[in-house]
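A.B. asks: dropping a prediction and its sequence here:
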Amino acid sequence: MSETETDLPEDASCLILDDDMPFRTRLGRAMEKRGFTPVLAETVLEAKRLISQDPPAFAVVDLRLDDGDGIEVVDALHARRPDAKAVILTGYGNITTAVAAVKAGAIDYLAKPADADDVQKALLAKGGQLPEPPDNPMSADRVRWEHIQRVYELCGHNVSETARRLGMHRRTLQRILAKRAPM
């Protein structure tokens, strides 16, 4: 048993709500390796059903989902289990949503793609204590690239629409999309 597993409470159930199946599955496996008992959900409705049946001790919740937002889920979780710790994940980091997440009872707010180690640190941080900063934070270039990829995906891979929404020239966007992700 690793040192981090001994820090886990007896009930280490962890709801992971994200509409991105590959990310949800990878994070579930990674959290299981760290001693958590993951329960995976794809929609707000499914997560609320799972919470009503057996509220987990921890939750990792995507902010924006097809059928609602993760703040609803954090509210539902705290209504059933006030001592639960929840972390909000988002590809759209801004002050307004961070404040809303904290008001709903989330203990942390992490930008996607979040590393499982960062999620674990946030979930296990003692009350009032901030988790340690990440060992290898994403570079500014990587954050920019991730944001562009997310908007491109949300625009249905339409280069012209993505360029319009990002306020950049279409050819510039095409050059960025043709390159590999920066480290």
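C.D. replies: Now that the structure is in, tell me what you want to look at.
A.B. asks: C-alpha from now on. contacts and neighbour counts both.
C.D. replies: Fine.
A.B. asks: what's the longest helix in the chain?
C.D. replies: Longest helix in the chain by number of residues (criterion: DSSP state H): helix 140-154.
A.B. asks: what residues sit buried inside that helix?
C.D. replies: For helix 140-154, burial by neighbour count (16 or more other Cα atoms under 10 Å) applies to 143, 145, 146, 147, 148, 149, 150, 151, 152.
A.B. asks: okay, one more to line up with it:
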Amino acid sequence: MNFLIVDDDETFSSVLKRAIKRRGFEVTVASSAEQALTLLETFKPDLATLDLKMDGASGITLIPRLLEVNPDIRILILTGYASISTAVEAIKLGATDYLAKPADADQILEKLKYSEPNPDIEIADKPMSVGRLEWEHIQKVLNEHEGNISATARALGMHRRTLQRKLQKRPVKEDH
């Protein structure tokens, strides 16, 4: 089986490539969405992990092209910037699943192999924190404005620089 890794973190890509190869896959790595598009001219992946936030285009933009190349491909969005709105968009576009970094090869392969819907999924005991709700709302509005920071800031009623500072921060972690 062919496995495509699209991630601009060279260290992560290298470690993941070795781990996936050890499990018997043929692995190809692209450090950008643009490089991945070029690879898809000659490489037909069966499985793929796509980083959401990279220099240049987002990994999510590759989903339609990957499905053209192989309609049966299983795609995992892997990101350190997880939010509900990006997860929903990725699934709507055809991604198989979505996983927040850090993740190891076993977790990634588990998500790609066994992605049947789970009606018994654990539901959180408490609601999201105010910080996490703010992060999710900002991501939703940013997505609605196609990544335009100025339009998003106007829609949120905040200064553009304030929004940029908030976007530079990592998402607020939830206590489980």
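C.D. replies: Perfect, I can see it now. Just so you know, these numbers come straight off a predicted model, no measurement behind them.
A.B. asks: strands of the second structure, residue ranges please.
C.D. replies: 2-6, 26-30, 47-51, 74-79, 97-100 (DSSP state E).
A.B. asks: sorry, back to before: for the longest helix of the first structure, name the packing helices and strands.
C.D. replies: If you count contacts as 3 or more Cα pairs under 8 Å, 6 or more residues apart in numbering; DSSP states H and E, helix 140-154 of the first structure packs onto helix 159-166.
A.B. asks: kindly recompute the last result at 10 Å.
C.D. replies: helix 159-166, helix 170-178 (3 or more Cα pairs under 10 Å, 6 or more residues apart in numbering; DSSP states H and E).
A.B. asks: check which helices and strands the last one sits against.
C.D. replies: The reference is to helix 170-178 of the first structure. Using 3+ Cα pairs under 10 Å, 6+ apart, helix 170-178 of the first structure is in contact with helix 140-154, helix 159-166.
A.B. asks: just want the angle from the last one to helix 140-154.
C.D. replies: Inter-element angle recorded for helix 159-166 of the first structure and helix 140-154: 120 degrees (by axes from the mean of the first three to the mean of the last three Cα atoms, to 10 degrees).
A.B. asks: tell me the centre residue of the second structure?
C.D. replies: What sits nearest the mean C-alpha location of the second structure, by Cα atoms, centre = their mean, is residue 77, with 3.2 Å.
A.B. asks: measure it to residue 40 of the second structure for me?
C.D. replies: For residue 77 of the second structure, the distance to residue 40 of the second structure (Cα to Cα, to the nearest Å) stands at 17 Å.
A.B. asks: what does residue 161 of the second structure give?
C.D. replies: 38 Å.
A.B. asks: and for residue 142 of the second structure?
C.D. replies: Distance, residue 142 of the second structure to residue 40 of the second structure, by Cα to Cα: 29 Å.
A.B. asks: between those two, which is the more surrounded one?
C.D. replies: Legend: neighbour count by other Cα atoms under 10 Å for residue 142 of the second structure and residue 40, higher for residue 142 (21 against 14).
A.B. asks: show me the contacts for the more buried one.
C.D. replies: Residue 142 of the second structure makes contacts with 85, 136, 148, 149, 150, 151, 152, 153, 155, 156, 167, as judged by Cα atoms under 10 Å, 6 or more residues apart in numbering.
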